[in-house]
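**Student:** only geometry, no sequence info:
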């Protein structure tokens, strides 16, 4: 399929009509046109000349830069973002509307001064300038028996002119043109915000080849290439620092504004900015496989999905317009036929009802809010894979958390220690654990290093499966491990009591003993993330009714962590299949989201109504979940939920306003008070209002919790 960027789409309904017309072309049955993103996908065999003709009927056109990048999966962000043709199109339309307005004002002022034909001619000129495109589209639709917004406006214009209401007809044409212009501006503003987000992708890289610096496009970079990144430049793709030291701004990936220090051997992400030092980076992935490329692609794809609300609105609008036409016919016919009403009066009222049938504001009530919400979260390093998931996030009332690596750091640390022979205890533990890569060994070595203790080399080491390690240090035999590893000695009651106490506290024990006695023990715990408690409190505050912790650790550890972070419920000793079972049980009566690290929580993430992964851009996290937190902490989660809830509130509010104003306008027909200009203002007012309200999602800044 070929992809094109479409500019100048005037409304969501028009985009739907254009899509249907393109689908009628030969090989066009699979064509998709998204009003939200302005992206058209078509079969390469479709005649682009015919597509352009259809687009031209709505003053829309294919952006030149997307034509030159046909077939590129990411073509829509390969261009330089300086296409001003849409702005020029808007400027042209604005000039036409101003000209119409001036002529209309002149006609009003000269009414009674000039003869009637001259005034009518002025009204006609003003109507043609501002309304001819709508009129031609509508006329075409009338012959095709296609009833949409253009058809309604054309019938209303013809009707108003036929009964001599020139003043009203001209005002309707001008206001409708202004309505379309403002509607286009609103969606373009949301799209521009999204496009600004997509401009973070670098375009070129400084590649080192045989000691020479060569400027190459990032698309040509392969794994293993060495690139030089000067201060202020963007890192072209994911890689490992080969030489140099600098701080790097990773906001494009994680949404975090604070720079991260990088040196030799550390991972860097494509799209992040090198601040002050010179870095040599060994590329790990071709750009198309990098975290940034995946993020940008998914953010764009996110605009394409239609939410259940949007699908309902589109379906409703499909039946709403013909229904309004029937109501308009009844308004025209019933009062004169049954109640001796004046035909001209009720024909005028019927034409006004027709204009009330324009579903502009209703169709627009959702897409701008959705695009704004996805963009706002993406800026913050929260990747929502589609409008449907954003809508779901706003409905969530229960959040289930994995413990390790989510509420905790997944990095064990020494929380308690007991020493019965301090000098030997640390020396022996350090000698045995210094060469081990086990997480518990690393925690013990961190504690020993903190105390600046220099440890000897062991004489010999033997691993005992399921128990621990037996080693010879300074000619003496020692054991290090769990309780089973010290089964050869009798443990005094006081030490046994302390062992039980530490276990009660949910700590993992590592004991050290010689041939006769215990010389000390480490109580190790997984460190709780600093922000976890604040995050849980913030989630409860914004309307999450229940927070649930699921873990494979034993119940005492689960209880301790649950108490420390403040979750509503917790379950320990769970295997992966048990987590899935719990999620399914919770989902019976609640809207449940599961949040984990996206690697070992895949089954639970998939079984929840919404899967949220965290993991600073790891492939598995991006691929597994519906929503990805691109940081290695939960700090941005409350704001993401808050934005989603706001989007849902605004969509509901927009629907109520759109339909409410139409109901009020229709009720004015009962006493015969509805006029053409009131009808168009009710639709125009609602359109402008829902657009502005939806855009507040982009401009509002909320406080978020971070590290």
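**Tutor:** Done, it's in. A quick note: this is a predicted structure, and the numbers were derived from the prediction, not measured. Residues are numbered from 1 along each chain as shown.

**Student:** make it CA atoms for all contacts and neighbour counts henceforth
**Tutor:** Noted.

**Student:** Spatially nearest residue to residue 529, not counting backbone neighbours?
**Tutor:** Among residues not flanking residue 529 along the chain, residue 408 sits closest, at 4.9 Å (CA to CA, 6 or more residues apart in numbering).

**Student:** Show me what the host helix or strand of residue 540 is packed up against.
**Tutor:** According to DSSP states H and E, residue 540 maps onto helix 532-541. The contact analysis (3 or more CA pairs under 8 Å, 6 or more residues apart in numbering; DSSP states H and E) places helix 532-541 against strand 546-550, helix 555-565, helix 637-667.

**Student:** Let me know the angle separating it from helix 555-565.
**Tutor:** 70 degrees (axes from the mean of the first three to the mean of the last three CA atoms, to 10 degrees).

**Student:** hang on, the earlier thing: out of the helices and strands packed on helix 532-541, flag the one nearest residue 472.
**Tutor:** For the helices and strands packed on helix 532-541, the distance to residue 472 is smallest for helix 555-565, at 33.0 Å, taking CA to CA.

**Student:** Okay, one more to line up with it:
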């Protein structure tokens, strides 16, 4: 395949080739050899060398380089780069698409040959071909940045069948089967760890390079890399339903969901090109009726300049390339946008509503404080552990997970007092562990200042004497405070917390991390009503950030729904518009920054193209610019726009 035809078809320069955008990921060639690249560039290089030699011969007035020799020389220089464009233009006309950039280039260059401007006719095609080659390389780079995510897809699974681990395709593994993963291999399916522990690298999925330690019974995800020892997992999902398969599907589909700007430019190009052709005809013929010394060749030359500079490729390639760059950059930071349209929408957000549990907190109860009274800390926690071993309550699990020098006390006659706590005999003593109501029911006094603690508190009494208390709290995420600061810096004017937890705890957390307003004691439908009220306010664009499980209705209703920890939540992947794979609320600000940087670069390219092209069109029409200026202006604008768009792929946000 020749160079110009290949690159033009691959880079969506106009309406005739925009249909190839859906193959954006599928036809990337990350391992293209030097020989293949040289073959691609060879036609343009050959034409450029002949053009350069021809210009030197013209400049030195070499005697043999005249008449038919000159025509043949430039004709040979034209064919390698011009013939593919002529052919593509003919094919487009056959398919009913008349006004394409191929037609613009064909008319401009053949017209130059007709009026004897052979070097300029060749130059138009050479520089057009070079521009297309650079565009093709930029698009390949953007493709490969996104396609790098596809490399995390596992190709093989070692499944236990008939007593042996046999290699099979991940698609054939059923739920509940045992899979072995060797050191350095990718985990092929979502599952639960059967081995005692594992160290896995989830960088390809979340963008976080720090290895994670997984314990027996915890979830592991397809696409993670096993780092330390051979492990076994029990599959919990089929491959098609695994987190990695669905995420890869999201990445591919995201490139097909166009932004309003992209859709406008594509529609604009369909209208713009025929108008340009009609104007060029007008530039050629209309002066006959108004100019006394009308010279057809002179006005035809000006019309050809008009056609060359009007080529819309700078717009039509740099804009989708900009969005591809934004989507790829977001993916590298562990943020998945479901489409380019959300890159636009996120820039308009001025109000962020956040859930508490699982969003700014870890969603896991933990013993945060131990306050013994006339007893050692280890003794207090040991008495409580002895009782809580008999319970399955979430608070009991939090206490049992707390590290302590366990005295290995044994509890007997343990009874659960509904809604209050536990009672039992430990080490020969009567022990109570529960809320304030439990101790008051036994007439055990507790200092009044302790009764007013907002967090969940386990009060402990031994032999009817108050001996201390434990505070159980949902731990803040490490970047929670930073997240709020960064969201405010990104231009968001109001941050609100809505939580199903008690209002006192919700208000305390909101005040601690700097949130503007908060409401607690809310059911999912209450959160939905609050967001709907916000959306009814004039000029308010609302983003909701939740864990994607019980917040699905609000995620769907908000202008942009952010789901935290998308790897583990099917509902998040289905409902949200943006998925934060790293489970870090600070990534919300990063997503807004990426969206705004993308929009800024897109509009820079649009302004650049219109201003430069409009100026050179005007100069060419009145005879103040030659086709050389038109060629360099067209190719230069296209390359500047592409280089500007490619910057998005390199940007980093910390």
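**Tutor:** Perfect, I can see it now. Not measured: the values here are computed from a predicted model.

**Student:** To residue 181 of structure 1, which of the helices and strands packed on helix 532-541 of structure 1 lies closest?
**Tutor:** helix 637-667 (18.1 Å).

**Student:** who does the closest one touch, helix- and strand-wise?
**Tutor:** Going by 3+ CA pairs under 8 Å, 6+ apart, helix 637-667 of structure 1 lies up against helix 343-356, helix 360-364, helix 367-379, helix 387-395, helix 532-541, helix 676-699.

**Student:** corresponding residues in structure 2 for the helix or strand just after the third one?
**Tutor:** Spelled out, it's helix 367-379 of structure 1. Downstream of helix 367-379 of structure 1, the next assigned helix or strand under DSSP H and E is strand 382-384. Using TM-score structural alignment, strand 382-384 of structure 1 lines up with residues 335-337 of structure 2.

**Student:** returning to that earlier point: go through the helices and strands packed on helix 532-541 of structure 1 and name the closest to residue 284 of structure 1.
**Tutor:** helix 637-667 (29.4 Å).

**Student:** hmm, back to that, just name the most buried of the helices and strands packed on helix 532-541 of structure 1.
**Tutor:** Of these, the one with the most neighbours on average (mean count of other CA atoms under 10 Å) is strand 546-550, at a mean of 23.

**Student:** Now do the buried residues in stretch 179-192 of structure 2.
**Tutor:** By neighbour count with 16 or more other CA atoms under 10 Å, stretch 179-192 of structure 2 contains the buried residues 179, 180, 181, 182, 185, 186, 187, 188, 189, 190, 191, 192.

**Student:** one step back: superposed on structure 1, where does the match of strand 382-384 of structure 1 end up, distance-wise?
**Tutor:** Stretch 335-337 of structure 2, aligned to structure 1 and superposed, deviates on average by 1.8 Å (mean CA distance after the TM-score superposition for structure 1).

**Student:** in that stretch, what's buried?
**Tutor:** In stretch 335-337 of structure 2, counting by 16+ other CA under 10 Å, buried: 335, 336, 337.

**Student:** got the contact list for that stretch?
**Tutor:** 206, 250-251, 254, 327, 330-331, 343, 577-582, 587, 591 (CA atoms under 8 Å, 6 or more residues apart in numbering).

**Student:** One more: stretch 609-622 of structure 2?
**Tutor:** Residues contacting stretch 609-622 of structure 2 (CA under 8 Å, 6+ apart): 283, 302-303, 305-306, 309-310, 314-315, 625-627, 629-630, 633-634, 637-638, 641.

**Student:** How about stretch 128-138 of structure 2?
**Tutor:** Contacts of stretch 128-138 of structure 2 (CA under 8 Å, 6+ apart): 3-4, 7-8, 10-11, 41, 44, 81, 317, 321, 631, 635, 638-639, 642, 646.

**Student:** element containing residue 197 of structure 1?
**Tutor:** Using DSSP H and E, residue 197 of structure 1 sits in helix 166-198.

**Student:** give me the stretch of structure 2 that that helix matches.
**Tutor:** Using TM-score structural alignment, helix 166-198 of structure 1 pairs with 118-150 in structure 2.

**Student:** OK, contacts around residue 325 of structure 1?
**Tutor:** With CA under 8 Å, 6+ apart, residue 325 of structure 1 has these contacts: 354, 357.

**Student:** mind checking what it lines up with in structure 2?
**Tutor:** Under TM-score structural alignment, residue 325 of structure 1 pairs with residue 277 in structure 2.

**Student:** Neighbours of residue 307 of structure 2, how many?
**Tutor:** By other CA atoms under 10 Å, 27 other residues sit near residue 307 of structure 2.

**Student:** count of residues packed around the aligned residue in structure 2 for residue 130 of structure 1?
**Tutor:** The alignment partner of residue 130 of structure 1 in structure 2, by TM-score structural alignment, is residue 81. Residues near residue 81 of structure 2, counting by other CA under 10 Å, number 30.
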